[in-house]
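J.: Need a 3D model of the following:
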Amino acid sequence: MNQYKLINLKGEGTFSEVWMAESLRTGKLVAIKCMKNVFANEEQVNNLREIQALRRLSPHEHIITLHEILYDKPSGRLVLVFELMDCNLYEHIKGRNKYLNPSKVKFYIFQLLKAIEFMHRNNIFHRDIKPENILLLGDHIKLADFGSCKRINSEHPYTEYISTRWYRAPECLLTDGYYDYKMDLWGVGCVMFEIIGLHPLFPGNNELDQVHKIHNILGTPPKEILDRFKKHATHMEFDFQPQHGTGIDKLLVNSNASPDCIDLIRKLLIYDPDQRINANQAINHEYFRELVEQEQYNLLQSNLKTQKVLKKNSMQSGYDDKQSRVGNENLIEDDRSSKRVYNYNKQSSKKSQSIPPPNKKKVETSFKNSYAHDLSTEEETMKFALPQINKPITYAQTLKKTYDPKKIKTQKRYLKQLSR
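T.: Here you go, the predicted structure:
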């Protein structure tokens, strides 16, 4: 900690407190999370869910970046150094009298869903989605506080009293820890309503009051859903009176929320988790169509720009695509030619092994007397001084009996080599 200078306290929770600090090495501002618990060794530190999750999920544009882990073994104190954000979403809407711009709300939720979709795809769910854990830097959203996260494929039951009560899904409220990653989507629906309406949707005073507030707005679910929850519940009585909820639409009448926006909130706040949409389906909802199209267009432009840069660099280095293809063809042709030469030499070497090596003296003597031509005669006598032949051979005899092109070529090659 002697590398950082604490400036002021940003926030405090059950297990930690967060400070704004300045790095004495770089001069940059950071957020320092001081854990209240004491850790006996480094193994306990490395087994922390938050550290394991951030190591697995980083880097991602919408998930908080962990810069450094500071552990003091003698005292057992642990400090996590994060990037510094401006504020959280709760602070951003606290005390506001005017509604947020609808396009800004859409952008916030779109970024949040992208973080959750990536997290779920990597087999982790957050379990504590609420405005305080959604951080802002300008209009850029980052999800933080992974201290309660869980692996999706881990065994039930999970911790019963997880998540802040106002954002807790019905399956968490009614069962003894039998819930799954869909609880994160319920939390997104609650957050989405809150930043549009500027007040919490289900502000229950206790567990039972929380359930009643959900039923007052959404209505009681079908009996088969309650019976399914009841199989895994021992801490709560299921004697709920059937009732029709007031609906979410009436609560957002004056908020300028579009029909697509309200439809998405309804699908995120479906009572039955099996029927509730997942993060990928939420991202592809009609409500985000313009943002998805814009993102696809930006990706296409980025790819085209990358291709142009690569092509420009290749042309500057004198090696464009066309030259590359021609060069590759030449390399292939050269390779084929070298193989043909190799095979020819290999065959020639085999043949030459069957012919006895020439006697240099005899070859030199016979070479002087070779090619004795007598053009006046009809036979046109032609004498060849060959290593294995000691007497001249007439041209007529060569044609009739003794002419062997392969042998003659081989012999001529020996003669040329020796003449050199």
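
J.: For the rest of this, base every contact and every neighbour count on C-alpha atoms.
T.: Will do.

J.: could you say what helices and strands the helix or strand that contains Y71 packs with?
T.: Using DSSP states H and E, Y71 sits in strand 66-72. Helices and strands touching strand 66-72, by 3 or more C-alpha pairs under 8 Å, 6 or more residues apart in numbering; DSSP states H and E, are strand 77-83.

J.: now the strand it packs on against strand 66-72, angle please.
T.: With axes from the mean of the first three to the mean of the last three C-alpha atoms, to 10 degrees as the basis, strand 77-83 and strand 66-72 are set at 170 degrees to each other.

J.: One more sequence to fold, the one below, so I can look at both together:
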Amino acid sequence: MVRVDDYLPMMFDKHPNKKEWQSMGCVQSKIPDIKGEGYHLRVKKTVAVGGSAKIMEVDPGGGKETMIVKKMVAFSKREKERILQEIDLYKKLESNKFVIDLEAHIVEDINHYLLFKRYSINFLDYLETLKTRTTVDELKHLKYFSGIVLAIEELHSFEYAHLDIKPANILKSGDEIRMIDFGSATKMPIEIKTSADHHKHKEDAEELCSIMYRAPELFNCEIGATLTTKVDAWALGVCLYEFMFLENPFNKIYEQGGSIALATQSPHMIKWIEERSVSQKTINLIKSILIVDPEQRPTITEIREKVENLLENWNKPENSGDVLEVSEPVVPEREITDEEFDLAMRQA
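T.: Model prediction:
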């Protein structure tokens, strides 16, 4: 499955789990011009190539800024349906100011070209630039997060889950942020009734959803379970952690070769990095989202309300009674040591 995050805006996902895309650097392109929908696009260079898409920087002419084209080829009916669904979702969300605008869809036989504005950086790379600092602008990052929540809330209103929410799928230019890559979006809910359902949807999750942001239920897809849009809520919780602590909460597990699937079953083991000086009220918000049981996990609307409440009461003291309460899981008062954390993960 192709994803916009790896090529818009010529910024590549540095995440260790994204291996399907290969950066093409500044390879000059000899690809013919792309024409249609009132555009005559001269291909400047190919910037990335994936299993079923090619990403190109194009010149629209007229002295305008360069843009990005995502080329996909519909070899099968299923691939064509996926492409058309992605385009349809962009149209449904075109009035949402936190979703990237699809400028044009150009079709040449079985070739589909999606044209987008070129942004200066994606949020993953932006967070990378902050790692030398001891603190982040917590309020600003919470406002960024609230924008992404609003984008996903509207997507959920159409009964689709994004399935691949992560910082690399958020573009940034100044204080403007945009959610991208709806190629993984899937209609919800999904009932897992048979063994065939189990295998199919487990494979789909592995294909469509990056492992570090994958909800616990997507690792199992157990027979009798129902997958809902709450899989996105989990990913948002992981993203909010990254927005504040500048790293994925499961990075250490991954780097040590541990099981991410098992780690998601124990969010109470997540380390809260003291050096980042993140407020307890924001930590409580993250904890209130990272709930293993999807039935207890908040909906996107509940998350929006939690964020709005936190923003509205931001300048009030943390002990004023306005701090968000956390019902699940119960987190030990004592901060666990690195040795205890490593031992627990090895035992898991």
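
J.: Can you calculate the TM-score here?
T.: Once superposed, chain against chain, the TM-score is 0.66 (TM-score structural alignment, normalised by the length of structure 2); 259 aligned residues with a C-alpha RMSD of 2.9 Å.

J.: on that earlier part again, show me which residues of the strand holding Y71 of structure 1 are buried.
T.: 66, 71 (16 or more other C-alpha atoms under 10 Å).

J.: Give me the mean distance between that strand and structure 2.
T.: Aligned to structure 2 and superposed, strand 66-72 of structure 1 gives a mean residue distance of 1.1 Å (mean C-alpha distance after the TM-score superposition for structure 1).

J.: residues in structure 2 matched by that strand, start to end?
T.: With TM-score structural alignment applied, strand 66-72 of structure 1 matches the range 102-108 in structure 2.

J.: Please apply the same query to stretch 328-337 of structure 1.
T.: Counting by TM-score structural alignment, stretch 328-337 of structure 1 has no counterpart in structure 2.

J.: Likewise for stretch 122-134 of structure 1?
T.: With TM-score structural alignment as the criterion, stretch 122-134 of structure 1 aligns to 158-170.

J.: Show me the contact partners of that stretch.
T.: Contacting residues not belonging to stretch 158-170 of structure 2 are listed as 4-6, 13, 122-125, 152, 155, 177-182, 184-189, 208-210, 213-214, 228-232, 235-236, 239 [C-alpha atoms under 8 Å, 6 or more residues apart in numbering].

J.: Is it possible to mark the buried ones in these?
T.: Buried, going by 16+ other C-alpha under 10 Å: 4-6, 13, 122-125, 152, 155, 177-182, 184-186, 188, 208-210, 213-214, 228-232, 235-236, 239, out of the contacts of stretch 158-170 of structure 2.

J.: Which ones among the residues you listed lie within strands?
T.: Per DSSP state E, strands hold the following members of these: 122, 177-179, 186.

J.: can you list those in JSON lines and add distance to N248 of structure 2?
T.: What follows is those, written out as JSON lines (distance: C-alpha to C-alpha, whole Å):
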{"residue": "N122", "distance to N248 of structure 2": "16"}
{"residue": "I177", "distance to N248 of structure 2": "20"}
{"residue": "R178", "distance to N248 of structure 2": "20"}
{"residue": "M179", "distance to N248 of structure 2": "19"}
{"residue": "T186", "distance to N248 of structure 2": "24"}
